[in-house]
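A.B. asks: Dropping the sequence and predicted coords here.
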Amino acid sequence: MKPSDRLHIVKGSITRLTTDSIVNAANNQLRAGSGVCGAIHSAAGPMLQTECMKIGWCPTGQSVITDAYNLPCKKVIHTVGPDLRPWAADKLAESPEWLLASCYDTAISLAKANGLKSIAFPCISTGVYMYPKSEAAHIAYDTIMHRLSTDYDGEVTVCCFTDDDLESYRQLTD
């Protein structure tokens, strides 16, 4: 099977997917937030927040893994994307492009290390964190395809919540 056959682009709620793992677009404190983060925490139940509080912190561009609790997947991989809001962007330790690619890369690494054969990503940093959708889709696609072509033999799903996000990925895969 070609690497491109193992990448799926869908529209919907990531909280309903039955992949082995889903990715949460988290904040550094791993607290329930808005958008996809809030939806994942709400669907998983309060034990997810308890486990996240024990972990305490995740640096931007990195990922951590937790149980999934009430979600249909096995694990939740939390990754912190770069925040491009004007008051936050100048605090980034690395380039936004590198940090965003690292989110996808470290999440896939955790999935692989934990024997998870499928992983679903939301569109990381394109909501509240204001990363341009088209640019973010290119970075995500390139990073995912690199891993599918080299060392991850699982399936990757990108779960888009909006039509704009979906269109950004469709332009790359058509």
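C.D. replies: Thanks, I have it.
A.B. asks: Please count neighbours and contacts with C-alpha atoms only from this point.
C.D. replies: Noted.
A.B. asks: and the helix or strand where Asp105 lies, what other elements does it pack with?
C.D. replies: Element membership of Asp105 [criterion: DSSP states H and E] is helix 96-113. Contact partners of helix 96-113 among helices and strands, from 3 or more Cα pairs under 8 Å, 6 or more residues apart in numbering; DSSP states H and E: strand 63-67, strand 75-80, strand 118-121, helix 133-150.
A.B. asks: Second structure for comparison follows:
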Amino acid sequence: MRIEIVEGDITGRTVDAVVNAANSSLLGGGGVDGAIHRAAGPELLEACRELRATTLRDGLPVGAAVATPGYGLQAQWVIHTVGPNRHAGQTNPALLASCFTESLRIAEGLGVRSLAFPAVSAGVYGWDARQVAQVAFDAVRSYAARSPEGGVELVEFVLFSPETVAVFRSVLESGF
């Protein structure tokens, strides 16, 4: 599995799936979540409402993941995951790691070969970008070591700010 770091807008990536740093309601929000909902179009909100009305009546739990079609995105799929909110006392790195491993598990089940992640839980959810990068890279590498050949081949971390890109590159190059 190849890991790349890209500065830019995750909604414009030409990959099989993008990961949405969603809130548990799945009904849109700010940041990456809002951008993905806007770019995908109203069908994404309808698909998320359907999930809430059927299988996820209480919302998507922290660390879990679920997929919907990508609708207006270039990506065929959106994999929604809810990162832990440090401000709400959700400080266990295992919850954050689960966001990455569960997203990869869902992607593999869909036959996804290329996947783009944002910096889940960095920013408004209060996690330090360096810790997010360390947890993310560790989770991706551990998943790759356990997964069979022919699964996800490319994982992109698509980051909006040059500062976050620099942190992720530093962590990746250091081998942490």
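C.D. replies: Right, received. Where do you want to start? Predicted model only: the values in this text are computed from it and were never measured.
A.B. asks: And the TM-score between them?
C.D. replies: Once the chains are overlaid, their TM-score stands at 0.90 when taken by TM-score structural alignment, normalised by the length of structure 1; 164 aligned residues with a Cα RMSD of 1.1 Å.
A.B. asks: out of the helices and strands packed on helix 96-113 of structure 1, which comes closest to Cys159 of structure 1?
C.D. replies: In this view, these are compared for proximity to Cys159 of structure 1 by Cα to Cα, and strand 118-121 is the closest at 5.9 Å.
A.B. asks: what range in structure 2 does the closest one sit on?
C.D. replies: Equivalent residues of strand 118-121 of structure 1 are located at 114-117 in structure 2, counting by TM-score structural alignment.
A.B. asks: mean shift of that stretch relative to structure 1?
C.D. replies: After superposition onto structure 1, stretch 114-117 of structure 2 lies on average 0.6 Å away from the residues it aligns with, using mean Cα distance after the TM-score superposition for structure 1.
A.B. asks: Run through who's touching that stretch.
C.D. replies: By Cα atoms under 8 Å, 6 or more residues apart in numbering, the residues outside stretch 114-117 of structure 2 that reach it are 10, 13, 15-20, 107, 152-158.
A.B. asks: From the residues you listed, which land in strands?
C.D. replies: Where the contacts of stretch 114-117 of structure 2 overlap with strands, as defined by DSSP state E, the overlap consists of Ala17, Val18, Val19, Asn20, Leu154, Val155, Glu156, Phe157, Val158.
A.B. asks: Tell me who's in contact with the residue most central in space within structure 2.
C.D. replies: Among the residues of structure 2, Val19 comes closest to the average C-alpha position under Cα atoms, centre = their mean, at 3.4 Å. Under the criterion of Cα under 8 Å, 6+ apart, the contact partners of Val19 of structure 2 comprise Val78, Ile79, His80, Thr81, Ser103, Leu115, Ala116, Phe117, Pro118.
A.B. asks: on that earlier part again, can you redo the helices and strands packed on helix 96-113 of structure 1 as CSV with mean neighbour count and distance to Ser95 of structure 1?
C.D. replies: Converted to CSV, these look like this (neighbours: other Cα atoms under 10 Å; distance: least, Cα to Cα, whole Å):
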stretch, mean neighbour count, distance to Ser95 of structure 1
strand 63-67, 20, 17
strand 75-80, 25, 14
strand 118-121, 25, 21
helix 133-150, 18, 13
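A.B. asks: Now check structure 2 for the residue matching Ile55 of structure 1.
C.D. replies: The equivalent of Ile55 of structure 1 in structure 2 is Leu51 (alignment by TM-score structural alignment).
A.B. asks: which element is its match on?
C.D. replies: helix 42-53.
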